[in-house]
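Peer 1: structure of the sequence below:
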Amino acid sequence: MPEDYGYNLWFLVILNSAIFIIFAFSFVKPRTKLDWRGFGGFAAFIIALFSEMYGFPLTIYFLSGWLGSRFPDLNLLTHNSGHLWQDLFGWQGDPHLNPLHLLSNVLIAAGFILLYQAWRILYAAQRENRLAATGIYARVRHPQYLGFLTIMFGFLLQWPTLLTLIMFPILAVVYHRLAKHEEKDMTAEFGDEYRDYARRVPAFIPRPRPGKTNPRPTGPHGSDTR
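Peer 2: I've put the predicted structure just below:
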């Protein structure tokens, strides 16, 4: 067995999954069914990711014929071979230092910052029984879901797998639907205040801040669901 064989390390699967899931849980603190569904999808993605990263390389197994023919000198049983972007782009050196891996670290960190900022503002608003509409909530209506998607996209850049590539668009649709259900609850609770907020603030993608000259007017109809 090669010295740098990086699989069948189920202790690392459990340890890394627990670290990221508990870390995210400490920022999100799910309370409602919608909260738990959103968090559960994220947890499933993380477990699937680390199961392939350190447990069993399912993607490498399915692609072994194609990878072996295209990269005959590649040792598919090593952990570094799981950094598929490194192999596909022909980058040399430490895969942890390639451009996509470095970008993934930035996205993962940004996602956790989004989760923290969202939870801090939402927690204060819930304690005061008011609508969360300040800070990051003044830019997007669903920063927690955006944070989850940003973290998962970061991991896709870092360690793409067939399973997580399938899960990501499905979870994006799930989060969009959860956001719609959440908005119905907020409308029932806050009425016109939330409707006005939804007209001003986009759901997931923040609008560029208008410049000092010739700002573009926002549309007068409905809420932005970008």
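Peer 1: rest of the way, CA atoms for contacts and neighbours
Peer 2: Noted.
Peer 1: not counting sequence-adjacent ones, nearest residue to residue 57?
Peer 2: Leaving aside its sequence neighbours, residue 57 sits nearest to residue 7 (Cα to Cα, 6 or more residues apart in numbering; 7.1 Å).
Peer 1: residues near the residue nearest to residue 96 when sequence neighbours are not counted, how many?
Peer 2: Residue nearest to residue 96 in three dimensions, not counting chain neighbours: residue 102, with 7.1 Å by Cα to Cα, 6+ apart. If you count neighbours by other Cα atoms under 10 Å, residue 102 ends up with 15.
Peer 1: for the one 10 residues further on, same thing?
Peer 2: Residues contacting residue 112 under the criterion other Cα under 10 Å number 21.
Peer 1: excluding its backbone neighbours, what's nearest it?
Peer 2: That would be residue 147: by Cα to Cα, 6+ apart, it lies 6.4 Å from residue 112.
Peer 1: for residue 57, see how far away the one you found is.
Peer 2: According to Cα to Cα, to the nearest Å, residue 147 and residue 57 sit 27 Å apart.
Peer 1: before we move on, what about residue 114?
Peer 2: Per Cα to Cα, residue 114 is found 31 Å from residue 57.
Peer 1: want to put them side by side, so please do this one too:
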Amino acid sequence: MNGSSAYGLWSLVVLNSGVFLMFAFSFFKPQTTRDWRTFGAFAAFIVALFAEMYGFPLTIYLLSGWLQTRYPGLDLLSHNAGHLWSTLLGDSGLGGDPHFGVFHLLSFAFIGSGFWLLSNAWNVLYHAQRRQALATQGPYARIRHPQYVAFVLVLLGFLLQWPTLLTLLMFPVLLVMYGRLAVTEEREMQTRFGAAFEHYAAQTPRFIPRLTSRSVSI
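Peer 2: Down below sits the predicted model:
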């Protein structure tokens, strides 16, 4: 290892966490208690991620003995060492820069798609709520819970870019949490909209869209 360290930069932890959370907040605009729980879980993941990315590399520290033995030339204190998929799977990218590797580029696709879906879903939901109607247009015509799917896409994108032990443990917990929130939300929609929601749910998958497009008529 060389003498320089890419960590201990807590100002970057605060800055990056704040930027991504404000970005997500502007798209999601939580209003209900359920919305805040959804956003809060996402926020915890983001803070944990950037705390290791720029603050203290807990995952690198815990794996340091194994990494140093398996990859003796790896500078554990460098920023690139945190891109563990690059190291473990040999995805070194162009010029040996993991930022241009397959996993890193794929992560941008997931993160961008997630924020795009979140924005579009919120716009449809906002206008449906103003009409006191069931949201069935746009992303809601393909899946019943596009906002939850959007958050999962963003989280998955970050895991592809910078995996940590904590966020890898948090990810399945968040999947279960969002799944339960979706079921609870559907019960409320069933009570509120009755047969209209039953018809919509029968035509529209919960999380994974069908390959063929189908219009939803209520």
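Peer 1: the residue nearest to residue 57 of the first structure and residue 55 of the first structure: what is the separation?
Peer 2: Residue 7 of the first structure sits 5 Å away from residue 55 of the first structure, going by Cα to Cα.
Peer 1: go on, residue 201 of the first structure?
Peer 2: Residue 201 of the first structure sits 42 Å away from residue 55 of the first structure, taking Cα to Cα as the criterion.
Peer 1: compare those two (neighbour count), which wins?
Peer 2: Neighbour count, other Cα under 10 Å: between residue 201 of the first structure and residue 55, residue 201 has more, with 22 against 19.
Peer 1: so the more buried one makes contact with residue 141?
Peer 2: Yes. Between residue 201 of the first structure and residue 141 there is a contact under Cα atoms under 8 Å: 6.3 Å.
Peer 1: report the central residue of the second structure.
Peer 2: residue 155 (2.0 Å; Cα atoms, centre = their mean).
Peer 1: what does that residue correspond to in the first structure?
Peer 2: Structural correspondence for residue 155 of the second structure with respect to the first structure (TM-score structural alignment): residue 152.
Peer 1: show the contacting residues for its match.
Peer 2: Taking Cα atoms under 8 Å, 6 or more residues apart in numbering, we find residue 152 of the first structure in contact with 42, 45, 46, 108, 168.
Peer 1: kindly indicate which of those lies nearest residue 158 of the first structure.
Peer 2: residue 108 (9.8 Å; Cα to Cα).
Peer 1: can you tell me the closest non-neighbouring residue to the closest one?
Peer 2: Once flanking residues are discounted, residue 108 of the first structure sits nearest to residue 151: 4.3 Å by Cα to Cα, 6+ apart.
Peer 1: return the residues in contact with the one you found.
Peer 2: With contact set as Cα under 8 Å, 6+ apart, residue 151 of the first structure has these partners: 107, 108, 109, 110, 111, 112.
Peer 1: does anything pack onto the strand or helix carrying residue 47 of the second structure? Which helices or strands?
Peer 2: Per DSSP states H and E: residue 47 of the second structure is located in helix 33-50. Helix 33-50 of the second structure is packed against helix 10-28, helix 146-161, helix 165-193, with contacts defined by 3 or more Cα pairs under 8 Å, 6 or more residues apart in numbering; DSSP states H and E.
Peer 1: sorry, back to before: save the contacts of residue 152 of the first structure as CSV, and put in neighbour count too.
Peer 2: CSV is the format used below for these (neighbours: other Cα atoms under 10 Å):
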residue, neighbour count
42, 23
45, 21
46, 21
108, 21
168, 18
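Peer 1: how about the residues you listed, which pair is most distant?
Peer 2: Maximum distance among those (Cα to Cα): 14.6 Å, for 108 and 168.
Peer 1: please report the distance of residue 122 of the second structure from residue 18 of the second structure.
Peer 2: As judged by Cα to Cα, residue 122 of the second structure and residue 18 of the second structure stand 21 Å apart.
Peer 1: between those two, who's got more neighbours?
Peer 2: Per other Cα under 10 Å, whichever of residue 122 of the second structure and residue 18 has more neighbours is residue 122, with 20 against 15.
Peer 1: which residue in the first structure aligns with that one?
Peer 2: Using TM-score structural alignment, the partner of residue 122 of the second structure in the first structure is residue 119.
Peer 1: related to what we said a few turns ago, is it correct that the residue nearest to residue 112 of the first structure is in contact with residue 109?
Peer 2: No. Assessed by Cα under 8 Å, residue 147 of the first structure is found out of contact with residue 109, at 9.6 Å.
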